[in-house]
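J.: Sequence first, predicted coordinates after that:
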Amino acid sequence: MKKRVLVKFSGEALAGSDGYGIDTKILDYIAEEIRELVNNDIEVGIVIGGGNIIRGVTAAADGVIKRTSADYMGMLATVVNGIAMQEALEHKGLNARLQTAIKMEQIAEPYIVRRAKRHLEKGRVVIFSAGTGNPFFTTDTAATLRATEIGASMLIKATKVDGVYDKDPAKYDDAVKLETLSYDRALEDSIKVMDDTAIALAKDNSLPIVVADMYTKGNLLKIINGDLSQCSIVK
């Protein structure tokens, strides 16, 4: 059987040094990393956040915009990123499908799990956007939900660090990398691998969460093939 994984990218990762919008060089780099996976017969699903455009929690912070509306704005931001990722993947010669949790037929397919699985079986990369389609749920939770629904063997959270630390390594020189940790420890110690809802859902479904540096070329393929030296795993 082919390996099937879901890779979660933050929206902020697409912004590059500008901190906002989409850096096409980073988009191209990610597409190349995904192409390497597909070329090795790995079925790939992708979830991308929307923080490079707008974050629901931030938009609703001062009360001018209601949280529900702000979260829907954030969902639409993930669709913008999904369109960009689809274009980048197709530019690399890959077949890609964008599915949304909110219907917008002129732009993307509606999310249907059976259709998503069929796309994956045919070697197409499937991008899941618009979160879960519900406010108050993050794209971390959406990624865990979609990974569970499609039967992914692992959820890879591609970040700017090479794993999970007991404290912020950018602020503390004595931060210790945690090679492995349990779901319970991540929840009890508030180690922000993902939000608590996502971790609890992963625990309920025995879905491993791998945290890895997206900027280490070839790292995704190494992880999927069993080399966990450059990442942390929650299981």
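T.: Good, I have the coordinates.

J.: Please make it C-alpha for all contacts and neighbour counts, starting now.
T.: Noted.

J.: Tell me which residues of stretch 209-219 come out buried.
T.: 209-215, 219 (16 or more other Cα atoms under 10 Å).

J.: One more to weigh against that first structure:
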Amino acid sequence: MTEAGTPQTTFKRVMLKISGEALMGDQGFGLHPPTVQRIAKEVQAVQELGVEICMVIGGGNIFRGLAGSAQGMERTTADYMGMLATVMNALAMQSALEGLGVFTRVISAIRMDEVAEPYIRRRAVRHLEKKRVCIFAAGTGNPYFTTDTAAALRANEMACEAIIMGKNGTDGVYDMDPRQHPEAKRYDEVTFDEVLSKNLKVMDASAIALARDNNMPIIVFSLDEPGGFRGILAGQGTCTRVVEKPSARPDIPGPSPA
């Protein structure tokens, strides 16, 4: 803690990855403005710690390309539609953040200059240095790649120190779905290779491999917990750390194994 009682964090720049479903609240579809506002306040609280924040938001609350493909739609077209859904979510988050006085930039992998900046790495880095929240939209700009992969890619390009995965309904990584199996075990720490070999539901395999190859730690926590994002970065609360080797990154905040 600082003298003023403000929690400290070892991180200077992080990537926050959340699903599109996180923005729909109790609704079954679309955006729930109070939920968007709540998450925006979480981001604001972390920025007040002096942390530079990147964000990637999925689009599953509006349209999921893989689901569209499964129903007979041509996969490439379905994926591009999913990318557009992520832009809508990014604009909603930008509006909520700027309503709180947090300066943001929506940066799209697909050019749409009237509503978002095109992705230029050096420009994005400069925005972060100026303490603007950068919301990366439209995935990687390519079909067949998920927003998980986009988050891992942008996190590495922006030289983030960790990917923070905000989950709904779960406070970490479990060996089974805890919503269906009350006896499921939560991991305090797990390696990238274990995530892949045990098919643990963290991110898709491409994203995990990209994070592993660049030694980018992933911290999984519950987005439902008020103050959870700020707490995790300050070394408080419950989470799972995904790292290259067990205890390879002791500076990563989180509870110690029992």
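T.: Ah, there it is. Note that the structure is a prediction, hence the values are computed from the model and not measured.

J.: what TM-score comes out when they're superposed?
T.: For this chain pair, the superposition-based TM-score is 0.97 by TM-score structural alignment, normalised by the length of structure 1; 233 aligned residues with a Cα RMSD of 1.1 Å.

J.: Make a markdown table out of the buried residues of stretch 209-219 of structure 1 and add secondary structure and distance to Val47 of structure 1.
T.: Rendered in a markdown table, the data for the buried residues of stretch 209-219 of structure 1 read as follows (DSSP: H, G, I helix; E, B strand; the rest coil; distance: Cα to Cα, whole Å):
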| residue | secondary structure | distance to Val47 of structure 1 |
| --- | --- | --- |
| Ile209 | strand | 14 |
| Val210 | strand | 14 |
| Val211 | strand | 14 |
| Ala212 | strand | 15 |
| Asp213 | strand | 16 |
| Met214 | coil | 14 |
| Tyr215 | coil | 17 |
| Asn219 | helix | 18 |
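
J.: Tell me the one of those residues nearest Ile53 of structure 1?
T.: Distance to Ile53 of structure 1 across these (Cα to Cα) is lowest for Met214, with 19.9 Å.

J.: where does the nearest residue in space to that closest one that is not next to it in sequence fall, helix, sheet strand or coil?
T.: Spatial nearest neighbour of Met214 of structure 1, excluding adjacent residues (Cα to Cα, 6 or more residues apart in numbering): Ala158 at 4.9 Å. What DSSP: H, G, I helix; E, B strand; the rest coil gives for Ala158 of structure 1 is strand.

J.: And Ala158 of structure 1? What does it align with in structure 2?
T.: The equivalent of Ala158 of structure 1 in structure 2 is Gly166 (alignment by TM-score structural alignment).

J.: wouldn't its match be in contact with Val220 here?
T.: Yes - between Gly166 of structure 2 and Val220 a contact is recorded at 6.2 Å, counting by Cα atoms under 8 Å.

J.: give me the number of residues near the match of Ala158 of structure 1?
T.: 24 (other Cα atoms under 10 Å).

J.: How about Met104 of structure 1?
T.: Met104 of structure 1: 12 neighbours (other Cα under 10 Å).

J.: pretty sure it is in contact with Pro110, am I right?
T.: Yes - here Met104 of structure 1 reaches Pro110: they are 7.2 Å apart, a contact under Cα under 8 Å.

J.: dump the residue contacts of Pro135 of structure 1.
T.: With contacts defined as Cα atoms under 8 Å, 6 or more residues apart in numbering, Pro135 of structure 1 is in contact with 67-69, 71-72.
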